[in-house]
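A.B. asks: fold the stuff below for me.
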Amino acid sequence: MTREIVGAAVPRSRGIVGHLVLGLLGLAAIVPVYWLYATSLRAPEDVHSLSPFPWPLSGASYAEAWGAVDMPRLLLNTTVMAVMIALGQLLTGLLAGYAFAAWRFRFQNVLYLLFVATWLVPFQVTMVPNYVLLNQLGTLNSVAGVVIPNLCSALAVIMLRAHVRSVPFELLEAARMDGRNAWSTLWTVVVPNLAPALAALGVLLFVNAWNEYFWPALVLQRTNAVLQLGLRSFMGTEGNDWGPMMATAGMACLPVLLLYLVLQRRIVDGFVRSGLK
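C.D. replies: Here you go, the predicted structure:
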């Protein structure tokens, strides 16, 4: 009896320790975000204060940021850029993942490995050829120039191939026997079963595109057309204007946080089902 009690107490204690560790890691992740908003809500004369609680609260930094940059235009451009990149990567990843998982053709494994290998190529290797191509196309200094080279993602192909392979093969065979072609099978059978995975991956791709800085900075040299480049307006040789900068960064974080709150259930389902066959 005593051994049974001790045996039950050990997993319980491990669970408590695990939750404590996760809680500490979560707190460590939240602190920078909290400090960002705390700094943005301080009065201009208290921006450099180390107090963890901003008081008195002030919206002066947000008013200054809103007046210094065209915030509605930056939000619209950044949203359009991130949505187009995420949708393009989801579509190409879904089509390629479906082809690699549901079909058999010559050199399939070789082609897939070559596709995966592109994920290992540093961005700096393709940066110059992409820039030259965009210059020839006349799409420099435009949002389209940021979007076009990012319409395909090896990460999306890898993840969606794994998820398509988790769809029961019997469902695909039943659809084919029912007279549906490959295109109809994809959208009526495969996609409904991948809804949580598509939502989770879509949020991940959207966040990656939303936070992108280097490539937009290279393509949009003559204009601060997206939020991440708008932050440069508050950086100068004499120092940074931290209040408006933190306010702009805080407003840039809000759409991502709202997107996660809306799709939270599907995101969790996508990660949970990713390990189920």
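
A.B. asks: rest of the way, CA atoms for contacts and neighbours
C.D. replies: Noted.

A.B. asks: neighbours of A99, how many?
C.D. replies: When counting by other CA atoms under 10 Å, one arrives at 18 neighbours for A99.

A.B. asks: the strand or helix carrying it packs against which elements?
C.D. replies: Assigning secondary structure by DSSP states H and E places A99 in helix 71-102. Counting by 3 or more CA pairs under 8 Å, 6 or more residues apart in numbering; DSSP states H and E, the packing neighbours recorded for helix 71-102 are helix 143-147, helix 154-165, helix 195-211, helix 227-230.

A.B. asks: one more sequence to fold, the one below, so I can look at both together:
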Amino acid sequence: MTADLTLRPAARLTRPRAAPLRLDTAIGHAVMVILAVFCLFPVYWMIVTSLRPANEIFDATLWPTSASLENYAHALRSIPVWRMLANTFAVSALVTLAQVVTGLLAAYAFARWRFRGDRLVYSMIAMTWLVPFQVVMIPNYLLVANMGLLDSLSALIIPHFAGALAVLMLAQAMRSFPAEVIEAARMDGAGNWRILWQVIAPNLRGTIASLAILVFISTWNEYFWPLLLSRSPENSVIQIGIQMFMTSEGTAWGPLMAAATMASLPILLIYIVLQRQVVQSFMKSGIR
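C.D. replies: Modelled structure (predicted):
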């Protein structure tokens, strides 16, 4: 009797708690599905519009009555799409590599060394992160022009060679790195260079991967800086190629959407393959 009396109240107490949890879960999933539809529908509409013939561009149907790849053929004939995609990938990859390397070097100095004015320098770097690139675009343009690098891929890379976001993210990660591991490496005779590249960097692969994804996507989507520097399609990026379909005579929506789809495919593939790392990159980008 005692066992029965003690078990029944416990059963009665646990049953009412399970139902609200299931309801909350269902509501949460419903909200996420609705938000996913709102986020994915513009991408879907871009792809569908790229498949519409010219006489159906402004139709409101969810799928074209006669899907065609003519817009993709027109885009490939009008601009050097593959050359521009290759340029965009090269610029994004080199900027990502440069910011990761310079960020590691600067972050190690701020996290492990103490020198006069280190906090001031660190604060100034953090302040540059708050300044939009459009503010310093004209000074950078004059600098690049004096170097004779206009209409070149080097001009798209040099101003982004170092980034405040890379320094801040990596510095915070290095400050939380166990000091005992570094001291053990020093006792084994390792210098600063060896400690950075053989001890700290391999253990910060998650943070480095998150930073690389953020920088790569940001550089891939860059528009204003290439627009200011580019003079020829062969030395430009795909975002400028998309803009070429918008002229004073009108906008060729079909080829424009086709070029935009081809420009979005690499980023979509990166997200599909590295979905977990992409989500973690946005979570880790919050600087403490």
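
A.B. asks: mean neighbour count and distance to T126 of the first structure for the helices and strands packed on helix 71-102 of the first structure - can I get that in TSV?
C.D. replies: Below are those laid out as TSV (neighbours: other CA atoms under 10 Å; distance: least, CA to CA, whole Å):
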stretch	mean neighbour count	distance to T126 of the first structure
helix 143-147	21	14
helix 154-165	21	14
helix 195-211	20	17
helix 227-230	22	22
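
A.B. asks: save those as TSV, and put in distance to M245 of the first structure too.
C.D. replies: Converted to TSV, these look like this (distance: least, CA to CA, whole Å):
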stretch	distance to M245 of the first structure
helix 143-147	23
helix 154-165	32
helix 195-211	15
helix 227-230	9
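
A.B. asks: do you know which of those lies nearest Q89 of the first structure?
C.D. replies: Among those, the nearest to Q89 of the first structure by CA to CA is helix 154-165 (6.5 Å).

A.B. asks: would you check the span in the second structure matched by the helix or strand just after that closest one?
C.D. replies: Next in sequence after helix 154-165 of the first structure, counting helices and strands by DSSP H and E, comes helix 169-177. Alignment of helix 169-177 of the first structure against the second structure: residues 179-187, by TM-score structural alignment.

A.B. asks: middle-most residue in the first structure, spatially?
C.D. replies: Closest to where the C-alpha atoms of the first structure average out (CA atoms, centre = their mean) is V207, at 2.5 Å.

A.B. asks: how about the contacts made by that residue?
C.D. replies: Applying CA atoms under 8 Å, 6 or more residues apart in numbering to V207 of the first structure gives the contacts 82, 256.

A.B. asks: that one matches what in the second structure?
C.D. replies: So V207 of the first structure corresponds to I217, using TM-score structural alignment.

A.B. asks: could you do A63 of the first structure as well?
C.D. replies: By TM-score structural alignment, A63 of the first structure lines up with A73.

A.B. asks: cool, and A154 of the first structure?
C.D. replies: Matched by TM-score structural alignment, A154 of the first structure corresponds to A164 in the second structure.

A.B. asks: re earlier: tell me, how many residues neighbour the match of A63 of the first structure?
C.D. replies: Count around A73 of the second structure with other CA under 10 Å applied: 13.
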